[in-house]
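Q: structure for the following, please:
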Amino acid sequence: MDAAKNLSFLDIMKVDGVRKSILQYVVKLNDIENLAKTCRYFDLLINEDSIRRDIKWLFDDHYVTVNYRPGLDEAYELPILERINITKDNRSCKALEEGSRYHGETVIYKNRIIFNVDLDIGSYIGEEHVSLLQRIAGEFMLNYQLRSDVENLHFRCRCNVQERSLLLECLSYMNHGSVRRIELPTGILKDCHCLRDRDVRIRDIFQGFSSLNELLFYVPPDKSPYSGSFGNGSTIKYLIKNLAKKRNATIIFSNVHPNNSALIRNVQKIYGFCNRRGVNIKLEFDSGYLDIRQIFKTITNQDNAQFSINNLVTFDAQVISSSRSFLKCIKNFSSYDNLEALKLSLYYFNIDDDTKDTCMLDLERYSLRNCRKLKKVTLYYLESSSRSAEYTEEMLGNNLMFIGSLMPDTVERLELFNGYHLSSEITETLNYYMPNIKMLTFYDGAFKDSDCLNAFNNLNVFITNGNPIIEIPESIRLFVVGQRYFYSGNQSKNFYRELVRRYSERFLKYLHDTTGKYIFFNDITQWQKYKCIVQNIFN
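A: Sure thing, here's the model as predicted:
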């Protein structure tokens, strides 16, 4: 009896049967991860256990509408909170509740909450201003338990100028410890009325977001009235001053067309203001089919700060249809010293010898080797089914190896989509020029050699689809198989049974969902890191 009384939790966990039984009742992998991190011995024990969980994907996309109750829009004798309705769509609320009750792992897509906000309340009584804001902010349920790790907030808004001000003010009544990025509609930059109030101007709008350091604006197409307008500049400067209180503060303008001159001029105007406050500006270009772009020169703006558009570009997405346009694009990309990610969508064309010679003879101008911040490269082949399969395979392989030869050795993530075939020759070439690739995404392609992945010296994460019969290198820590199409017949069941049999010997932990996505790994103490990866790979 005395010996039994002296048993510690560690002693109990040493018993295999007892430990495995306990782990069956610990549903969430985050909890198992925390348990494994309590001491090294727990980590060693759990590391040898086989753990299987179901996974549920949650689109955390909500619609919030604020309007007056019928007939009460002018009932000023009543408190404002008795005159309004705040409604949320049942579908998204139900999905959130089901995700919380799910007996398995619930993962929020993109680690992001999207709020579609429709404010239709016109003017409101000044004395009740704060209570109204607090009520609206509370309805977002930002601190719902399932959202504790969310890093991205995305607000979409359909309302007039005054009501956009209301949404902006609501942020100062919200708080969340993990949110790192907030995305606001670009239209909110057009002269928010709330900033006429001194109490609002001196308020720290982002005080409740301790981890925040990025503010993103998705720029609509040129024809939109909000595509490049900052109004009189008061709103953007107000946001910059508040964001400047955060470490590594950054403002991002996404989906920017290089010829959006209105936006470029306005970014130029705030550049010096941001520079003095230590706030970075990033531009994410979406160049589309544009072959010839103006190369913006370094200029001096009204604040006497040196300003170059090229130095602000951190991402570009380009569609390339010929060898000639490929050469022009590579030349443009080479001027982006701070480029972090690049996406090329390539039509059916062969990079000809003249283009290759031009690049090789002047790598300073016709390569990305000087883009020392480039970490991610995505190549997407825009397939043409009428082409010869054999010739297409050879052409794509040659193009892929040549493009790889133009890349810097800083690239850590490579994504290949739609029609590429990987052989040992290709992967050895890619590894030679990009030796630091840690994550490879390979979708809708084929493997010519079963051991071709062994050429990558530092590969830790491999993401693919289909039923790859290949060797998984010892360096792989996370292996993800996601199906593009899902079938529920006996053939499909046999396929998934074989998939699990093949890889569960190598990886003791795995999750799967009802659509044929499987996530294999071993180190439970890295689950939070792996979770962040898988949240961003399935759309």
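Q: going forward, measure contacts between C-alpha atoms and count neighbours the same way
A: OK.
Q: check contacts around the nearest residue to Asn536 once chain neighbours are set aside.
A: Closest residue in space to Asn536, ignoring its immediate chain neighbours: Lys110 at 4.8 Å, by CA to CA, 6 or more residues apart in numbering. Going by CA atoms under 8 Å, 6 or more residues apart in numbering, Lys110 touches Asn152, Gln535, Asn536.
Q: and the gap between the second one and Tyr518?
A: Distance, Gln535 to Tyr518, using CA to CA, to the nearest Å: 13 Å.
Q: the two: which has the busier surroundings?
A: Tyr518 (21 against 17; other CA atoms under 10 Å).
Q: how about the nearest residue to that one, chain neighbours excluded?
A: Spatial nearest neighbour of Tyr518, excluding adjacent residues (CA to CA, 6+ apart): His512 at 4.5 Å.
Q: the residue nearest to Tyr336 when sequence neighbours are not counted: neighbour count?
A: Of all residues not flanking Tyr336 in the chain, Asn310 sits nearest, at 5.2 Å (CA to CA, 6+ apart). Neighbourhood size, Asn310 [other CA under 10 Å]: 20.
Q: likewise Glu505?
A: By the criterion of other CA under 10 Å, Glu505 has 10 neighbours.
Q: ok, it to Gln526 distance?
A: 19 Å.
Q: and Asn111, by the same measure?
A: Applying CA to CA to Asn111 and Gln526 gives a distance of 17 Å.
Q: more neighbours: which of those two?
A: Shown here are Asn111 and Gln526; by other CA under 10 Å, Asn111 has more neighbours (22 against 15).
Q: can you give the contact residues for stretch 77-86?
A: Here stretch 77-86 makes contact (CA under 8 Å, 6+ apart) with 64-69, 72-73, 75, 121, 124-125, 128, 131-132, 136, 139.
Q: now show me the structure for the sequence below, then we'll compare the two:
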Amino acid sequence: MDFKTNFSFVELMEINLIRKKIIKELSSWSDFENLSKTCKWIYYLVNKENISRKMVWYNDMPHIKIDGVRDSYESTVRNQNLSEIAIKKDDRYSKTMDDGKKYNHEIIINGSSINLSIENGVGKLTKNDHEIFIKQLTNEIENICHLRKHSTTLRFMEYYFANDYMLLHLLSNLNNHTITSIHIPLHSMMFGAQRYKGLNEDIFEGLSKLNELVLFTSPAINEFTPYVNNRTIVDSILKSFSKKKNPVLVFKDLGCGYQLISSYIHMILGIAVKYEIKIKWNITSTFQFLNQKNNDRCSIGSCSHFPLEKFISTFSCSAREPETFIHTMKNMRCLENLETLNLRIFFSNLKEKIERMGIDIKDFSLQHCKSIKNLVLDFKEHLTINYNTDIETIHDDLKYLASLMPTTVQKLEINNCQQLTNEVTEVITQYMPNIQIIIFNNVTYNDLDSLNSFKNLQVYISSNIFPPQLPNTVEFLAVGNGCNLFSPNNDSPSNTEEQLRKYSKMFSKNLYTNRKDNIFFNDLITWDKYRNLLMDNFII
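A: Next comes the predicted model:
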């Protein structure tokens, strides 16, 4: 009898014992993804397996320190030599990845951004040395980005603002094909023209996937007011950026020193409009709604801070009293391009207190704001943790807030709500029927089937509490083992183990940590689909 001795890889993978052995040896989820992409049949064979892997959360903050001549007088009167400069990189990610492969652990960065800080102590350099130095530093940054291939955002942290003009030189030399968003401090564009000599004409040419440029400020902005009319560099930057596919310019956290540089901001806006760049404005505090001179509230339309309501895409509000809530909601009605709304509620019984003031509660409806996709309702801890507020009152507040929202909301986050009922979730889905993603932190349930009201739910994420039941539409579940502000009715070690067993049967893929954080899904593709969503929304 002749025995076959030459087997193709596909034929080997069809043998259960061999397939399971190969899968056991794979060290990361990227390996599974790459294997499954070999062909459709391999994908089918791998995808049907039950796969469980340990994961490790990694708090990532790479730092580059550049030592130059430390004497400030000497560094200003003579050029430094390259031999006097040392680039020191503090980045433990590579070793962490190696350890993960060694022990078959999946390493997951906490957050999808590469938050890079550069401490630059370099003074004057000759033109040739400057070019060499920039290339050396760029190589270090490219290596940092290459290791983090799943991260799509590169954020340059403000660290040593006196040399931040160099960020543009770095971007001018950077080559990367995964980064889609770059964050730079606004003042990196506010130095004298001499600092930008040698920039490539097309600054962002090497960033092939880039389509978002985020500008943010800090108290350091006050040092740069003499350069607010530096138009040339802004025009060059935005002209280059406009060549990208669907470019978006985002202003973020502009509260610091805004009045001092308002004309500079308007100049940037004018240039962006000239090059047909889409503009977004993220407002992250109600401070930006206040007039600094007399602390009076003002509308977005007339406010000296932000008269540009058509650009606002993200808004965060801390409502500490009814007056702030009323004023904010009235102003938000004119935000036709608002995409993300974050409401932090510090008082309860909203509806009754507003009616007591003689105001029609329907005046605050945002149902015509059809661009809103993301909603965060954050009931502050003191309302629930000590039972200072009746649970039914919080439920009434939640139902009232839901009634104000448009049907376009797809992602809902709720923080700190006890004993959620069917009645509450039915009201939520009555006004927001298209919710696909839920992020619930410190949310417990009174009714086991409370989530069945969400007919389109695909993702459920919680930092600390398992849902008692999930709709069969859910394809991704992530639950942490974080601290609970209050214990759910069924919170016990035995119940947690029961939930783990239940969801392990429901899903074939599981990632877990030593502290019992768990991620469940069925399809290999699902992990790649929701990885960054999890990294940005999972509280550990």
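Q: show me what contacts the nearest residue to Val179 of the first structure once chain neighbours are set aside?
A: In this structure, Val179 of the first structure finds its nearest non-sequential neighbour in Glu151, 3.9 Å apart by CA to CA, 6+ apart. Neighbouring residues of Glu151 of the first structure by CA under 8 Å, 6+ apart: Asn111, Arg112, Ser178, Val179, Arg180, Arg181.
Q: for Ser178 of the first structure, see how far away the closest residue to the second one other than its chain neighbours is.
A: What it means is Arg112 of the first structure. Distances taken as CA to CA, 6+ apart put Asn152 closest to Arg112 of the first structure, at 4.5 Å, once the chain neighbours are dropped. To Ser178 of the first structure, Asn152 of the first structure is 9 Å away according to CA to CA.
Q: again, but for Leu363 of the first structure
A: 42 Å.
Q: got JSON lines for the contacts of Lys110 of the first structure, with secondary structure and distance to Lys331 of the first structure too?
A: Listed next are the contacts of Lys110 of the first structure as JSON lines, based on DSSP: H, G, I helix; E, B strand; the rest coil; distance: CA to CA, whole Å:
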{"residue": "Asn152", "secondary structure": "strand", "distance to Lys331 of the first structure": "34"}
{"residue": "Gln535", "secondary structure": "helix", "distance to Lys331 of the first structure": "34"}
{"residue": "Asn536", "secondary structure": "coil", "distance to Lys331 of the first structure": "30"}
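Q: of those, which stay in contact in the second structure?
A: Comparing those with the second structure on both residues aligned by TM-score structural alignment, their matches' CA atoms under 8 Å, the contacts found in both are Gln535, Asn536.
Q: and which of the contacts of Lys110 of the first structure is nearest to Tyr420 of the first structure?
A: Tyr420 of the first structure lies nearest to Asn536 out of the contacts of Lys110 of the first structure, by CA to CA, at 22.0 Å.
Q: report how many residues lie close to the closest one.
A: Asn536 of the first structure, neighbours per other CA under 10 Å, totals 13.
Q: quick one, what contacts it?
A: By CA under 8 Å, 6+ apart, the contact list for Asn536 of the first structure reads Tyr109, Lys110, Asn111.
Q: do the same with Ala402 of the second structure
A: Val427, Ile428, Tyr431, Met432.
Q: mind redoing it with 10 Å?
A: 365-366, 375, 377, 396, 424-425, 427-432 (CA atoms under 10 Å, 6 or more residues apart in numbering).
Q: with Phe161 of the second structure instead?
A: Ile118, Glu119, Asn120, Pro185, His187, Ser188, Ser218, Ala220, Ile221, Glu223.
Q: before we move on, what about Tyr25 of the first structure?
A: Residues near Tyr25 of the first structure by CA under 10 Å, 6+ apart: His103.
Q: I'd say Glu355 of the second structure and Ile361 touch.
A: Yes - using CA atoms under 10 Å, Glu355 of the second structure is in contact with Ile361, at 6.6 Å.
Q: and these two? which has more neighbours close in?
A: Between Glu355 of the second structure and Ile361, counting by other CA under 10 Å, Ile361 is the more crowded of the two (16 against 11).
Q: separation between that one and Leu350 of the second structure?
A: Ile361 of the second structure is 9 Å from Leu350 of the second structure, by CA to CA.
Q: same deal with Phe379 of the second structure?
A: Plainly put, Phe379 of the second structure is 12 Å away from Leu350 of the second structure if you go by CA to CA.
Q: so Ala341 of the first structure makes contact with Glu284?
A: Yes - Ala341 of the first structure lies in contact with Glu284 (CA under 10 Å); the separation is 9.1 Å.
Q: who touches both of these two?
A: Common neighbours of Ala341 of the first structure and Glu284 (criterion: CA under 10 Å, 6+ apart): Val313, Thr314, Phe315, Asp316, Ala317.
Q: and those residues as TSV, adding neighbour count, distance to His421 of the first structure and secondary structure?
A: Formatted as TSV, these follow (neighbours: other CA atoms under 10 Å; distance: CA to CA, whole Å; DSSP: H, G, I helix; E, B strand; the rest coil):
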residue	neighbour count	distance to His421 of the first structure	secondary structure
Val313	25	31	strand
Thr314	22	29	strand
Phe315	24	26	strand
Asp316	24	25	strand
Ala317	19	23	strand
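Q: thanks again, I'm all set now.
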